[in-house]
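S.K.: the sequence and its predicted three-dimensional model are supplied below.
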Amino acid sequence: MPEAASRWTTSGSSSGAPRVAPDQALDPFGAHAVYALRLDGRAHTAADPRALRHLPGAPRGVDPAALHGYLCFSHPPDPRTLFAGVERVPAPAPWAERPAPADEGSAVRTLRALLAASVARMLGAERDVGVYLSGGLDSSLVAALLARAGARVHLFSLDFGAPWDAELEHARAVADHLGRPLHRVRARPRDVSRALEPTAAALHQPFGDPVTVPLFLLGQAARDHVASVFNGEGGDQLFGGWATKPMLAAEAYGGAGYSREAAYLATYHRFYGVEDQLLTPAARAAIGTMDAGAWLRPALDAPGLPTLLHRLRAANLRLKGAQNIAPRMAQLAAVHGLQARAPFFDTALAEWTFTLPADFFLRGASEKHLLKRAAQGLLPPVLIDRPKRGMGVPATEWLRGWMSPLRWEAARRLSARRLRRDGWFRPEYVAALRRGDDHPGETRRRRAGEKLWALLMLHLWLDAQDPPLDWRIS
């Protein structure tokens, strides 16, 4: 049993339903989850699903439906895990739409107060804390609020190297504004290659976004300076960030045959819709008729949320926040002995935002309108009003660079021989991704690299499991 597993505990219930221990209160934002496995009429729970695999009689295989979910979402969607028989206990969603009279000026003041309270609560008595600073609005605002609360902030920003380091100048501007030095954390192909295996080993479940390993590198750098790290995660999901506009446009102009579920799945840019090209006939048979849209309906059609924008926000909080961003954040910090803190993932703040009218979030073409108003006076205007760029991880260039060690890592982990042996993925399709080719309708070259990265991280995670998973299709 891995050394870390000795800290994990399980509990049983003869009723067959998962029983959550008092110290395992469910986190609505998903950073800390509870997993359950039923064996011989008893339900065992653990904070890490890998602990449950060491129970006598625990299944050794993978869950094909969870694999299908991973290929669509870049993570196994709740309640599935890749471990056959192990489920993540769904966390409650404590928010519902409760419209209330809203004056924008008072809403700005309330938002500032709620954010300051969330930062103060998470800060506690600490004074030296880290901030993962992207240069964007959300992490910059968290850093400014921490500084205003009296914290000595240590700022860490990723350096991908030219020409992919455009966000660094904005991170430097924030650091200068706060009068704090900026730690540049190298995330070049060789740095990322060295961190692949320890990143995969740190994860309870695979996360296929290219930013996963760079986040590991940030924690590796921060652990020498602080015991906890703050970030701006959750800001986009909570305040209707850049991904909301395409969904609203699709809803308005989708025309005949439009499907909200299909449009939402398309925002992940993974393998939804191209399963026939990727999967072998044996894999398709193993997955069966699993409908990926079934994971979306409870969020997209949530009762009590009649406004589409609020339904999209709730779906993003649950699907992209609680099932991907928050658990990945917590696990990649914990492996370095760090506590991860995200002030936007705050229940009081989230509940309050669902009382607001839609135009407080999207005003014309400007997203996160209210948050930008709240940031005025805390950050320079140029940092508030600049267009959203996001963390542009150059996965395609990393995986295709002739001298890049990541190219050779992909060749080794995703070799045609291995793919044929395991029986899940068509070698010719994966080879096309390795050449940088994608389906004809995809015009953005980066998507091929994102898909290939998801497959690489899946195989790295599979290789890290002890005992090994029964992965091959017989």
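M.R.: On my side now, so go ahead.

S.K.: only C-alpha atoms from now on, for both contacts and neighbour counts.
M.R.: Fine.

S.K.: the closest residue to Pro380 other than its chain neighbours: neighbour count?
M.R.: Nearest non-adjacent residue to Pro380, counting by Cα to Cα, 6 or more residues apart in numbering: His177, 7.7 Å away. Residues lying near His177 (other Cα atoms under 10 Å) number 13.

S.K.: list the buried residues for the helix or strand where His177 lies?
M.R.: Taking DSSP states H and E as the criterion, His177 maps to helix 166-178. If you call a residue buried by 16 or more other Cα atoms under 10 Å, then helix 166-178 has these buried ones: 166-168, 170-175, 178.

S.K.: elements contacting the very next helix or strand once past that helix?
M.R.: Later in the chain than helix 166-178, the nearest helix or strand by DSSP H and E is strand 182-186. Contact partners of strand 182-186 among helices and strands, from 3 or more Cα pairs under 8 Å, 6 or more residues apart in numbering; DSSP states H and E: strand 152-159, helix 166-178, helix 212-222.

S.K.: list the contacts of strand 182-186.
M.R.: Residues outside strand 182-186 that contact it (Cα atoms under 8 Å, 6 or more residues apart in numbering) are 154-161, 171-172, 175, 217-218, 221.

S.K.: now render those as a markdown table, adding distance to Ala195.
M.R.: As requested, the contacts of strand 182-186 are exported to a markdown table (distance: Cα to Cα, whole Å):
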| residue | distance to Ala195 |
| --- | --- |
| His154 | 22 |
| Leu155 | 21 |
| Phe156 | 17 |
| Ser157 | 17 |
| Leu158 | 14 |
| Asp159 | 15 |
| Phe160 | 15 |
| Gly161 | 17 |
| Ala171 | 24 |
| Arg172 | 25 |
| Ala175 | 27 |
| Leu217 | 7 |
| Leu218 | 11 |
| Ala221 | 12 |
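
S.K.: show me just the buried residues among the residues you listed.
M.R.: Taking 16+ other Cα under 10 Å as the criterion, what is buried in the contacts of strand 182-186 is 154-160, 171-172, 175, 217-218, 221.

S.K.: can you tell me how far the residue most central in space within the chain sits from Arg417?
M.R.: Centroid check for the chain by Cα atoms, centre = their mean gives Ile325 as the closest residue, at 2.5 Å. Distance, Ile325 to Arg417, using Cα to Cα, to the nearest Å: 33 Å.

S.K.: the structure to be compared is supplied as follows:
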Amino acid sequence: MCGLAGLLRPAPDTDEERLTALVRAMGDALVHRGPDDSGVWADAQAGVALAHRRLSILDLSPLGHQPMASADHRYVVAYNGEIYNFAELREVLVARGHGFRGHSDTEVLLAAVVEWGVEAAITRCNGMFAIALWDRQERCLWLARDRVGKKPLYYGWAGDTFVFGSELKALWQHPDFDNAVSRDALALLLRLDYIPAPHAIHVDTFKLMPGSLLRIDAVAVASGAAAHAPERDQHRYWQPRERMAAAIAQPFGGDVLEAENRLDELLREAVALRMVADVPVGVFLSGGTDSSIVTALMQAQSRHPVRTFTIGFERSHHDEAHLAREVAEHLHTGHTELYVSGSDALAVVPTLPAMFDEPFADASQVPTALVAKLARSAVTVALSGDGGDELFFGYKRYERALRNWRWQQRVPSLLRRALARSAQQHGEASRAGGFAALAAEMGARGIGDVYRQRIARWRDPQAAVPGATLPITLYDQPDPLRGAGTPADAMMLADFSVYLPEDLLCKVDRTSMAVSLEARAPLLDWQVAEFTWSLPLDFKRHPSGNKYLLKQVLRRYLPDSMVDRGKRGFGAPVSEWLRGDLREWAASLLEPQRLRNEGYFDADLVHGLWQQFLGGERKWHTHLWNVLMFQAWHEHWREQRRALCAANT
């Protein structure tokens, strides 16, 4: 895994040394993503420069050095990720006359682009990646992100210069990057706990969406025609809604046993591809279905005990390390577990703004950071079980949303509208449950509206962020699948498209990369996803329990007693923290006069929730946590900006 950064100026740069130094500083800000090697490439006459930080996983020799030029010298690439089917692609390319100096997937990627063109080459790649590719012949820059969105890529404007990088800290290094906070993005943070692509916390700054390509022509940058490129400039080469609809239209025709055999086969292949590395490989094991099946399939295909890693919490109801230990003992893995105290977890909190670069409020970021650090002590690559819930109907909130949707359809429309209007008077109180919460859903146009109420933190974030206009996401559509499947399919699509890449995968990427660890997610192989979408819903949602087919496969490797048990998830006791050791820290960030001076939040509203929380209203801890994550990030950003300005004067 690696980090990349770069820029494209509107005019040639006569000072090549200055240009190279600038892009090197952008790349060096990402040293944690790639501590093993660094490289820069610049073409001053074209006004373009690329930087790369390398975490060596495949081909540890200098032949994997980046930025790397294609054999015909037309293309130069800085690339972050892994192409798991690179050996297969290499065989095809060798048969077509291509030669290779080393055995890195980067060299295969460049040859594929030479042979088939950019989009066709990317479409042939099965992997996780973010790519910046300069085409010398066409004088254009290509940015690309993998299908599911496992790897991040930011881009935007620093003055009149187009800048991009794996994390915002690379863009911050440009002296002209002083982009203000986007209030609209802040409203999204309050709604979702994260900021989904294409939005970013700064104005004139964006995230490339999963499965997307962006082409920026040098002539357009020079003329100003490319300035402030919004979402519409991104081209989706793989669109989950289209792929899910196509899979549903051509459903799997076999019985449950045939589906079980096929899923076992696909998962084995996906896991095997992600075990390929020239460095030690392990797996995060929580003891739940998803991580257990990844672990079982790794061990089944390994001649040696697989390294497994688990975090346990001392004196906490969140501790489930014993479940992971039982799985590890049954599979005979090389298991490592670490029990952490509350103070160990709280010590992570001050590091979060620098780790994420963007306000991010999924509190499970804390235990995820701890288990990533633990794994890095022994391995360089770790597999995870991400994706199982979104593909196999694993969340309890799916059932609650379907139940509420059924109830609402039995209520006369006039009464539903009246109840919905009354709920508007309750404001954020509708998030606390009871009649207000149910009434808030009564105006729903479809399952999408009901589900949004299930996953939203702030029901009305614009009330808390004066001047914000809440951007539209897939969660705002009455039916995200537009009638192509069941309401259950529609909810899974929304989570797969938004929550999975921008929350779960973002969390794993930042916490793992902070300690130079590569994380891989075999359940999110795109072929696994498309097969899963073709399955009947009752292969997932079943009277005996949800995630039915995935659990049936797991029974081939673990006893029923380890399969049929509930799991609470990888959480964090935020409410306890805010009432205890973090209370003073939170009170400082939420001090009313400070909020008024900074001007991002309605100080009275936020302070009122804080006082209610301290008075015993437990529900507000989630509302307060995303405000606190912004406040901590904003403080960090201001400190970084002051330091950069001082260094440039």
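M.R.: That came through, no problem. None of these values were measured; they are calculated from a predicted model.

S.K.: now the TM-score, please.
M.R.: Once superposed, chain against chain, the TM-score is 0.85 (TM-score structural alignment, normalised by the length of structure 1); 450 aligned residues with a Cα RMSD of 3.1 Å.

S.K.: returning to that earlier point: the residue nearest to Pro380 of structure 1 corresponds to which position in structure 2?
M.R.: Counting by TM-score structural alignment, His177 of structure 1 corresponds to His330 in structure 2.

S.K.: same thing with Leu196 of structure 1?
M.R.: Checking TM-score structural alignment: Leu196 of structure 1 goes with Val349.

S.K.: neighbours of that match, how many?
M.R.: For Val349 of structure 2, the neighbour count with other Cα under 10 Å is 16.

S.K.: again, but for Asp389 of structure 2
M.R.: Using other Cα under 10 Å: Asp389 of structure 2 sits among 20 other residues.

S.K.: now do the one 3 residues further on
M.R.: The burial count assigned to Phe392 of structure 2 is 24, neighbours taken as other Cα under 10 Å.

S.K.: residues contacting the closest residue to it other than its chain neighbours?
M.R.: Closest residue to Phe392 of structure 2 in three dimensions, ignoring its sequence neighbours and counting by Cα to Cα, 6+ apart: Lys547, at 4.8 Å. Counting by Cα under 8 Å, 6+ apart, Lys547 of structure 2 makes contact with 388-389, 392-394, 539-541.

S.K.: what are the ranges of the strands in the stretch 51-200 of structure 2?
M.R.: Ranges of strands within the stretch 51-200 of structure 2 are 68-69, 75-83, 127-135, 140-145, 154-158, 161-165, based on DSSP state E, counting those that start in this stretch.

S.K.: would you turn those strands into a markdown table with mean neighbour count and distance to Met275 of structure 2?
M.R.: Listed next are these as a markdown table, based on neighbours: other Cα atoms under 10 Å; distance: least, Cα to Cα, whole Å:
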| stretch | mean neighbour count | distance to Met275 of structure 2 |
| --- | --- | --- |
| strand 68-69 | 20 | 25 |
| strand 75-83 | 26 | 11 |
| strand 127-135 | 24 | 13 |
| strand 140-145 | 23 | 22 |
| strand 154-158 | 25 | 28 |
| strand 161-165 | 26 | 27 |
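
S.K.: can you lay out those as JSON lines showing distance to Asp525 of structure 2?
M.R.: Below are these laid out as JSON lines (distance: least, Cα to Cα, whole Å):
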{"stretch": "strand 68-69", "distance to Asp525 of structure 2": "26"}
{"stretch": "strand 75-83", "distance to Asp525 of structure 2": "11"}
{"stretch": "strand 127-135", "distance to Asp525 of structure 2": "8"}
{"stretch": "strand 140-145", "distance to Asp525 of structure 2": "14"}
{"stretch": "strand 154-158", "distance to Asp525 of structure 2": "23"}
{"stretch": "strand 161-165", "distance to Asp525 of structure 2": "24"}
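
S.K.: hang on, the earlier thing: show me the one of the helices and strands packed on strand 182-186 of structure 1 that comes nearest Gly135 of structure 1.
M.R.: Closest to Gly135 of structure 1 of these is helix 166-178 (Cα to Cα; 4.0 Å).

S.K.: next, the angle from the closest one to strand 182-186.
M.R.: 160 degrees (axes from the mean of the first three to the mean of the last three Cα atoms, to 10 degrees).

S.K.: packing partners of helix 166-178 of structure 1?
M.R.: Using 3+ Cα pairs under 8 Å, 6+ apart, the elements in contact with helix 166-178 of structure 1 are helix 137-148, strand 152-159, strand 182-186.

S.K.: how about 10 Å then?
M.R.: Packed against helix 166-178 of structure 1 by the contact rule (3 or more Cα pairs under 10 Å, 6 or more residues apart in numbering; DSSP states H and E) you find helix 137-148, strand 152-159, strand 182-186, helix 381-385.

S.K.: now it on structure 2. Mean distance?
M.R.: On superposition with structure 2, the average gap between helix 166-178 of structure 1 and its aligned counterparts reaches 1.8 Å (mean Cα distance after the TM-score superposition for structure 1).

S.K.: so how far is Gln237 of structure 1 from Ser259 of structure 1?
M.R.: 21 Å.

S.K.: export the helices and strands packed on strand 182-186 of structure 1 to TSV and tack on distance to Pro246 of structure 1?
M.R.: TSV is the format used below for those (distance: least, Cα to Cα, whole Å):
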stretch	distance to Pro246 of structure 1
strand 152-159	28
helix 166-178	23
helix 212-222	25
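
S.K.: the ones you listed: which one's closest to Arg434 of structure 1?
M.R.: Using Cα to Cα, those put helix 212-222 closest to Arg434 of structure 1, at 19.2 Å.

S.K.: which residues in structure 2 does the closest one match up with?
M.R.: So helix 212-222 of structure 1 sits over residues 365-375 in structure 2, by TM-score structural alignment.

S.K.: quick one: residues contacting the equivalent of Arg454 of structure 2 over in structure 1.
M.R.: Aligning on TM-score structural alignment places Arg454 of structure 2 opposite Thr267 in structure 1. By Cα atoms under 10 Å, 6 or more residues apart in numbering, the contact list for Thr267 of structure 1 reads 73, 243-244, 246-247.

S.K.: preserved in structure 2, out of the residues you listed?
M.R.: Cross-checking those against structure 2 gives 243-244, 246-247 as conserved contacts, using both residues aligned by TM-score structural alignment, their matches' Cα atoms under 10 Å.

S.K.: filter those residues to the buried ones?
M.R.: So, by 16+ other Cα under 10 Å, the buried ones in those are 244, 247.

S.K.: out of the kept ones among the contacts of Thr267 of structure 1, which is nearest to Leu141 of structure 1?
M.R.: Nearest to Leu141 of structure 1 out of those is Ala243 (Cα to Cα; 19.9 Å).

S.K.: so where do the strands sit in structure 1?
M.R.: Remark: strands assigned in structure 1 by DSSP state E are 35-39, 42-46, 86-88, 128-132, 152-159, 182-186, 228-230, 339-341, 362-363, 366-367.
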